[in-house]
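S.K.: for reference, the sequence and a predicted model appear below.
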Amino acid sequence: MQFYLKENGMRTDLEYGELCISGNEDYGFRPFQLMVASIAGCSASVFRKILAKQRTEVQDLTIDADVVRNPEEANRIEEIKLRYVIKGYNLDPEKLYKNLEIARKNCSMVRSVENSIKIEENIDTIELSR
């Protein structure tokens, strides 16, 4: 990856387009937003693959992310709370949590920050009827 200095931040050109990064969200994604998106995106991607292998019938999966930052330490991210909302059929919460734990162990982004950022994961299920 190559990054280019702009007046109000940085940019890089990636396969899916230009990515602008700035501490001012008028000019691009803020670095903490990209960090949280990387963790949530990686975790959800691995989790979805595991659910597909388990033949879990998921119709929709969303993640709400709450971020705790420490303003006294350069607004350091201290904690990310991920709440998975899963809509599907015959959902077994115990099995979902076991699969989420497997996903956590196989998500490179979570593993990269696990000793510096507390990551809490919870699941809410919405059972659909046929």
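M.R.: In hand now; what should we look at? Numbers count the residues shown, from 1 in each chain.
S.K.: contacts, neighbours, all on C-alpha from now
M.R.: OK.
S.K.: what residues does stretch 64-71 touch?
M.R.: Stretch 64-71 has contacts (C-alpha atoms under 8 Å, 6 or more residues apart in numbering) with 36, 40, 75-85.
S.K.: going through these, which ones are buried?
M.R.: Neighbour counting by 16 or more other C-alpha atoms under 10 Å classes 36, 40, 77, 79-85 among the contacts of stretch 64-71 as buried.
S.K.: show me the two of those residues that sit farthest apart.
M.R.: Farthest pair in these (C-alpha to C-alpha) is 77 and 85. Separation: 23.0 Å.
S.K.: OK, contacts around residue 40?
M.R.: Contact partners of residue 40, counting by C-alpha under 8 Å, 6+ apart, are 63, 65, 82.
S.K.: packing partners for the helix or strand harbouring the last one?
M.R.: It refers to residue 82. Here residue 82 sits within strand 76-89, counting by DSSP states H and E. The helices and strands touching strand 76-89, judged by 3 or more C-alpha pairs under 8 Å, 6 or more residues apart in numbering; DSSP states H and E, are helix 31-53, strand 57-70, strand 118-127.
S.K.: the structure to be compared is supplied as follows:
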Amino acid sequence: MSHTIKAVNTGGMAFEIEQDGHTFTVDAGPSVGGKDQGPRPKALLLSGLAGCTGMDVASILSKMKMPYNTMTIEIDANLTDQHPRVYDKIHLQYIFKGDNLDHGKIEKAINLSQDKYCGVTAMLAKTADISYEVLTE
């Protein structure tokens, strides 16, 4: 599988990105010449991580027949001070709400995502220490 991405500068620091039939804008903040018309490209890596692992975990828990009401993933990441600024620490919080949640199944699903299935985790782990915790409500 391959992806083709097209980025067109729409003025200033903004780019319209076309990806697999979807279009969105990335931009910089005003302090560096942007107009804040969209998310920052680097932060989209974290969005990709949340989506990738979230889809894995949802799929695995479905196969395990482990229902939940909601799953939320929150990410806190640290950027290095020196250029090129990269994420060196990434912490994920998987927050589950539901009745009779099976913590063992949740942990197993997350471990499978983190260690085997999520390609975004695998890529980011080359530069960052990735940790996670599970919270249930």
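M.R.: All right, it came through fine. As the structure is a prediction and not an experimental result, all values here were calculated from the model.
S.K.: could you tell me where the strand holding residue 82 of structure 1 falls in structure 2?
M.R.: Aligned using TM-score structural alignment, strand 76-89 of structure 1 spans residues 86-99 in structure 2.
S.K.: just checking, residue 10 of structure 1 is part of a strand?
M.R.: Yes: secondary structure assignment places residue 10 of structure 1 in a strand (DSSP: H, G, I helix; E, B strand; the rest coil).
S.K.: what's the closest non-adjacent residue to the equivalent of residue 58 of structure 1 over in structure 2?
M.R.: Aligned counterpart of residue 58 of structure 1 in structure 2: residue 68 (TM-score structural alignment). Nearest residue to residue 68 of structure 2, sequence neighbours excluded (C-alpha to C-alpha, 6 or more residues apart in numbering): residue 98, at 4.7 Å.
S.K.: residue 79 of structure 2: neighbour count?
M.R.: 15 (other C-alpha atoms under 10 Å).
S.K.: quick check, central residue of structure 1?
M.R.: residue 40 (0.5 Å; C-alpha atoms, centre = their mean).
S.K.: what's it aligned with over in structure 2?
M.R.: Residue 40 of structure 1 maps onto residue 50 in structure 2, by TM-score structural alignment.
S.K.: distance of that match relative to residue 84 of structure 2?
M.R.: Plainly put, residue 50 of structure 2 is 23 Å away from residue 84 of structure 2 if you go by C-alpha to C-alpha, to the nearest Å.
S.K.: and for residue 123 of structure 2?
M.R.: From residue 123 of structure 2 across to residue 84 of structure 2, the span is 16 Å (C-alpha to C-alpha).
S.K.: so for these two, which residue has more residues nearby?
M.R.: Taking neighbours as other C-alpha under 10 Å, residue 123 of structure 2 and residue 84 compare with residue 123 leading, 11 against 8.
S.K.: confirm that one sits in a helix?
M.R.: Yes: counting by three-state DSSP, residue 123 of structure 2 is part of a helix.
S.K.: still on that earlier bit, the buried ones among the contacts of stretch 64-71 of structure 1 into JSON lines, with extra columns for distance to residue 104 of structure 1?
M.R.: Listed next are those as JSON lines, based on distance: C-alpha to C-alpha, whole Å:
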{"residue": "36", "distance to residue 104 of structure 1": "15"}
{"residue": "40", "distance to residue 104 of structure 1": "11"}
{"residue": "77", "distance to residue 104 of structure 1": "19"}
{"residue": "79", "distance to residue 104 of structure 1": "15"}
{"residue": "80", "distance to residue 104 of structure 1": "13"}
{"residue": "81", "distance to residue 104 of structure 1": "13"}
{"residue": "82", "distance to residue 104 of structure 1": "12"}
{"residue": "83", "distance to residue 104 of structure 1": "14"}
{"residue": "84", "distance to residue 104 of structure 1": "13"}
{"residue": "85", "distance to residue 104 of structure 1": "17"}
